[in-house]
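>>> Based on what follows, work out the 3D shape:
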Amino acid sequence: MGLFFKGVVREGKKVRWPNKKSMYENTSTVLVFCVFFGLFFSASYVIAQSILKAIEYM
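This next block holds a predicted model:
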């Protein structure tokens, strides 16, 4: 068990962690894309729902 954790620590030291600026840039990019795709899929749902209702009332 101790050998496993030694390996974990060794691999953790090999990781190249991002700096603060890079972390903020990456986080903001992910959030912007999440908001964009959330709005896109919400609009797609509303449009599809409107089309299906229009077809239903024909």
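>>> C-alpha from now on. contacts and neighbour counts both.
Noted.
>>> which residues of the protein fall in helices?
2-14, 20-56 (DSSP state H).
>>> Just put the ones you listed in JSON lines and tack on mean neighbour count.
Output for the helices of the chain, formatted as JSON lines (neighbours: other Cα atoms under 10 Å):
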{"stretch": "helix 2-14", "mean neighbour count": "10"}
{"stretch": "helix 20-56", "mean neighbour count": "11"}
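>>> want to put them side by side, so please do this one too:
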Amino acid sequence: MIRNEMESDVNVKADLELTRLQEKINEISKEDLAELKKQVNMMNSLLEKLTARQDIKTT
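Sure thing, here's the model as predicted:
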């Protein structure tokens, strides 16, 4: 009986740790996604400026 309780405690602790790790991974993923969106927006802005310059040169 004691062994079953110990195994149950270990399983509960492992589940909690896995949950914490998954939450951490999700948070990192959100941060990475936010950074990627920021970089894409910056590149789009630069592309628009370059396109505008090309339009000025061709007119």
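>>> TM-score for these two?
Once the chains are laid over each other, their TM-score by TM-score structural alignment, normalised by the length of structure 1 reads 0.66; 42 aligned residues with a Cα RMSD of 1.6 Å.
>>> Glu27 of structure 2 and Gln39 of structure 2, how far apart?
Noted for Glu27 of structure 2: a distance of 19 Å to Gln39 of structure 2, by Cα to Cα, to the nearest Å.
>>> what do you get for Val12 of structure 2?
Val12 of structure 2 sits 41 Å away from Gln39 of structure 2, going by Cα to Cα.
>>> again with Glu17 of structure 2
In this view, Glu17 of structure 2 and Gln39 of structure 2 are 33 Å apart by Cα to Cα.
>>> mind checking how far the aligned partner of Ser8 of structure 2 in structure 1 is from Asn26 of structure 1?
Matched by TM-score structural alignment, Ser8 of structure 2 corresponds to Lys20 in structure 1. Taking Cα to Cα as the measure, Lys20 of structure 1 falls 10 Å from Asn26 of structure 1.
>>> Same check on Phe37 of structure 1?
Distance of Phe37 of structure 1 to Asn26 of structure 1, computed by Cα to Cα: 17 Å.
>>> count of residues packed around Asn56 of structure 2?
Just so we're on the same page, residue 56 of structure 2 is Ile rather than Asn. 9 (other Cα atoms under 10 Å).
>>> Which position in structure 1 pairs with it?
By TM-score structural alignment, Ile56 of structure 2 lines up with nothing at all.
>>> how far apart are stretch 9-23 of structure 2 and its match in structure 1?
Average distance, stretch 9-23 of structure 2 versus aligned residues of structure 1 after superposition (mean Cα distance after the TM-score superposition for structure 1): 0.5 Å.
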